[in-house]
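Undergrad: build the 3D model from these lines:
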Amino acid sequence: MDLREQEYVVALARHQSITKAAEELYISQPTLSIFLNRLEERMGVPLFDRVGKRLVPTCAGALYVRSAREMLAIQNEFRGELNDMIQGSAGRLRLGLHLRRSRYLLPKVLTEFERSYPQVEVTVAETSSRDMEQRLLDGDLDLILTNRFFQRDKLDVIPIYNDHLVAAIPPEHPACAQARELPGHRYLWLDLKLLAEERFILQAPEQSVRIFTDAAFTYAGIKPRRCFIIENMETAVQMAAEGYGVAFNYESYVRYFDYEKPVRFFLVGFADFTVPISVAFRKGGYLPEFIQTFIRLLETHFN
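TA: Just a heads-up that it's a prediction; the model follows:
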């Protein structure tokens, strides 16, 4: 299968720029411009409107891009099955995950994976859950790792790890002495009612951690009176260490992050509430053996 034409058009639609698409495709800008002009002449209809420096798909272009993505997804599955038939040791893995997880996952997992599959090309997209899921469905990614799904009916999902929400406060905070131990949990549990008068350092409403934080407030029966909003979760925890307020994070994150000042972490909300971290791929899609191995390495690393 040679779907270079489809790859070019999909790249143009994704970047809406000949320059950026050419960089991704490792071809020159003039070459890509000539390709697009000839393709539109051959089809007899423009695929993109030129809006300033942006390329915006026309109705015909959107139809082409949708079909091209499906064709590329089929091609990728074909290559995976063919590689497994031949030797199972070569191919391509396009992974989507959150920027914060790449720091503690990729160095060890990729290094170990390469020992077994040195001929597999791995590329990584560090982006939001919504974006990586759409890119997976569009055929731009093969596998994603996330704790949040928006079109689950279109995905096959494999649970990897059950995460927990934790609150961060300074070690000298009086509430630390009132935390209690829960069997089977790494961290002590703390009732958020004890912190009701504090400033809460929260993430933006669209971030997944904020959704689980709001659920913890509801469980505790409190409504924050003073809030400070910041997207960066590591910065929020360091602010908590300085005594600025109460921050929140995931247990899987705080294991691997270093903070300038000491900080204590406590489970909050419903004690047995978990945040499932899972890998997902297109429903019914074929997973080559090397991707199955990669999933097993992720699971081993988490657990």
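Undergrad: from here on, contacts and neighbour counts on C-alpha atoms
TA: Fine.
Undergrad: distance of residue 301 relative to residue 105?
TA: 8 Å (CA to CA, to the nearest Å).
Undergrad: could you do residue 130 as well?
TA: Applying CA to CA to residue 130 and residue 105 gives a distance of 20 Å.
Undergrad: with residue 118 instead?
TA: For residue 118 relative to residue 105 (CA to CA), the value is 18 Å.
Undergrad: can you list the residues that contact stretch 222-240?
TA: 168-170, 192-193, 196-204, 207, 217, 245-249, 257, 259-261, 263 (CA atoms under 8 Å, 6 or more residues apart in numbering).
Undergrad: how about stretch 39-59?
TA: 12-13, 16-18, 60-62, 64.
Undergrad: among the residues you listed, which one has the most neighbours?
TA: Ranked by the number of neighbours (other CA atoms under 10 Å), these place residue 12 first, at 26 neighbours.
Undergrad: so that residue touches residue 21, yeah?
TA: Yes: the pair residue 12 and residue 21 qualifies as a contact (CA atoms under 8 Å) at a distance of 5.4 Å.
Undergrad: sec struct for the residue lying closest to residue 93 once chain neighbours are set aside, please.
TA: Ranked by CA to CA, 6 or more residues apart in numbering and with sequence neighbours excluded, the top spatial neighbour of residue 93 is residue 122, at 4.8 Å. Assigned by DSSP: H, G, I helix; E, B strand; the rest coil, the conformation of residue 122 is strand.
Undergrad: now do the contacts for residue 122.
TA: When contacts are counted by CA under 8 Å, 6+ apart, residue 122 is found next to 92-95.
Undergrad: try it again with 10 Å
TA: By CA atoms under 10 Å, 6 or more residues apart in numbering, residue 122 lies in contact with 91-95, 110, 113-114.
Undergrad: again with residue 121
TA: Listed by CA under 10 Å, 6+ apart, the contact set of residue 121 reads 90-94, 114.
Undergrad: likewise residue 289?
TA: Residue 289 touches 80-81, 83-84, 87-90, 295, counting by CA under 10 Å, 6+ apart.
Undergrad: pull out the buried residues from the lengthiest helix in the chain.
TA: Longest helix in the chain, counting residues (DSSP state H): helix 59-86. Neighbour counts over helix 59-86 (16 or more other CA atoms under 10 Å) mark 61-62, 64-65, 68-69, 71-73, 75-77, 79-81, 83-84 as buried.
Undergrad: here is a second sequence; please produce its structure as well for comparison:
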Amino acid sequence: MDFKELDYLITLADEKNISRAAEKLFMAQSSLSHFIRQLESELGTTLFIRTPRGIIPTASGEQFLVHARNMLQEFHIAKNELCELNHLVKGTIQFGISTYRGVYLLPDILRRFHTQYPGISVSITEKTSRQLEYEILNGNLDMALLSLPFTVLKEEDIILRRADEVKLICSPDHPILKIAEKDPKSGIVGIPLSAIGNYTFVFSPPDMALGYTARKLFHDYNIHPIAYPTELSPLLATAVVRSENALAFSSAALSHLAPELIYLPLLPGKHNIELGIVFSQKGATSKACQIFGKYFVE
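TA: Below you'll find the model as predicted:
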């Protein structure tokens, strides 16, 4: 059994569906099914139970998966250590980030990183911060950019930090612009949080950083806005704000992707989403990961 086949096994367990796993691995479903049967025959035990909804690891399968993940993790650690002996000429970073942050952070960071380290490839896993926490815990990733607060990791696990300012977005003709005011302490012109309660607001799901932040701010300030009928991802919320008379929260760093919208600070004070770079056990020993992480806080 080689390391590629270990990856097959772990992908099957993660996807819980042969068809999805085969698609992710860029191989035929029949070939993957044959691999499972062959491995189970070789081991003399059943690793997965087939159900109408997919596949579930058996007790034997769960035990074998622990060893498979550990072996693959040790292989990646050894591979990266050898690559770093060659002055970062070759190597791979398994990196996790949410779609929303990847859209506005990765293009510039990847361009600069690959210019300096062309032999280091970055394999990107795109999931929510909550999902990525488990990927880090399971050793499936070297590192990830996560939003706080964490659900399973601890803040002391954070290696590097950055903050993204949260702003209110609206169309140029939205009536809320008429009540913009200057903060007497900072002199910044923005929108009082209390005013948002009179307008339709597009929420993101609570397991996303902007969705969590919106609910916390409204709870803390006892604000009850008119909720848009459905929860949307931050990118789709931006699209709705473009076309309808609605408000949403967005990152200030995303303003270049929707320059036709108005990005306004929230008053009083300044409101940020705290982000942290977190390493897994294998990522923590990687010089390439440490260098890549610094690009997010420059």
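Undergrad: circling back to that earlier point, okay, the contacts of stretch 39-59 of the first structure in TSV with distance to residue 43 of the first structure next?
TA: Shown next, in TSV, are the contacts of stretch 39-59 of the first structure (distance: CA to CA, whole Å):
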residue	distance to residue 43 of the first structure
12	17
13	17
16	20
17	21
18	19
60	10
61	11
62	14
64	11
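Undergrad: between those, which sits nearest residue 138 of the first structure?
TA: residue 13 (11.5 Å; CA to CA).
Undergrad: next up, the contacts around that closest one.
TA: Here residue 13 of the first structure is in contact with 21, 47-48, 54-57, 61-62, 65 (CA under 10 Å, 6+ apart).
Undergrad: help me confirm that residue 95 of the second structure comes into contact with residue 279.
TA: Yes: counting by CA atoms under 10 Å, residue 279 is a contact partner of residue 95 of the second structure at 9.4 Å.
Undergrad: quick one: common contacting residues for those two?
TA: Overlap of the contact sets of residue 95 of the second structure and residue 279 (by CA under 10 Å, 6+ apart) consists of 136, 141-145, 289, 293.
Undergrad: centroid residue for the first structure?
TA: Geometric centre of the first structure, nearest residue: residue 97, 2.9 Å, by CA atoms, centre = their mean.
Undergrad: stretch 102-118 of the first structure: which residues count as buried?
TA: For stretch 102-118 of the first structure, burial by neighbour count (16+ other CA under 10 Å) applies to 104-105, 109, 113, 117.
Undergrad: thinking again about what came up before, can you pull the residues that touch both of residue 12 and residue 21 of the first structure?
TA: With CA under 10 Å, 6+ apart, residue 12 of the first structure and residue 21 have common neighbours residue 32.
Undergrad: what about the helices in the stretch 1-150 of the second structure?
TA: Along the stretch 1-150 of the second structure, counting by DSSP state H, counting those that start in this stretch, helices occupy 3-15, 18-25, 29-43, 59-85, 99-116, 129-137.
Undergrad: follow-up on the earlier one: more crowded one of residue 95 and residue 279 of the second structure?
TA: Taking other CA under 10 Å, residue 95 of the second structure and residue 279 do not tie; residue 279 has more neighbours (26 against 23).
Undergrad: now the alignment partner in the first structure of the more buried one, nearest residue through space, not along the chain?
TA: The alignment partner of residue 279 of the second structure in the first structure, by TM-score structural alignment, is residue 281. The spatially closest residue to residue 281 of the first structure, leaving aside those adjacent along the chain, is residue 143, at 5.1 Å (CA to CA, 6+ apart).
Undergrad: quick one: contacts for that neighbour?
TA: Counting by CA under 10 Å, 6+ apart, residue 143 of the first structure touches 93-97, 124, 132-133, 135-136, 157, 279-282, 287, 291, 294-295.
Undergrad: in PyMOL, select just the buried ones from the contacts of stretch 222-240 of the first structure.
TA: Only the buried entries of the contacts of stretch 222-240 of the first structure go into this PyMOL selection, using 16+ other CA under 10 Å:
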select buried, resi 168+169+170+192+196+198+199+200+201+202+203+217+245+246+247+248+249+263
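Undergrad: among the contacts of stretch 222-240 of the first structure, name the ones in strands.
TA: Judged by DSSP state E, strands contain the following of the contacts of stretch 222-240 of the first structure: 168-169, 199-202, 247-249.
Undergrad: which single one of the residues you listed is nearest to residue 161 of the first structure?
TA: For these, the nearest to residue 161 of the first structure is residue 249 (15.8 Å; CA to CA).
Undergrad: check contacts around the closest one.
TA: The contact partners of residue 249 of the first structure, by CA under 10 Å, 6+ apart, come to 164-168, 202-203, 209-210, 212-213, 233-234, 236-237, 265.
Undergrad: in helices, which of the residues you listed appear?
TA: 209-210, 212-213, 233-234, 236-237.
Undergrad: top of those residues by number of neighbours, please.
TA: residue 237 (28 neighbours).
Undergrad: take the shared contacts of residue 95 and residue 279 of the second structure and keep only those in strands.
TA: Filtering these for membership in strands, criterion DSSP E, returns 143-145.
Undergrad: okay if I get these as JSON lines plus distance to residue 187 of the second structure?
TA: As requested, these are exported to JSON lines (distance: CA to CA, whole Å):
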{"residue": "143", "distance to residue 187 of the second structure": "39"}
{"residue": "144", "distance to residue 187 of the second structure": "36"}
{"residue": "145", "distance to residue 187 of the second structure": "32"}
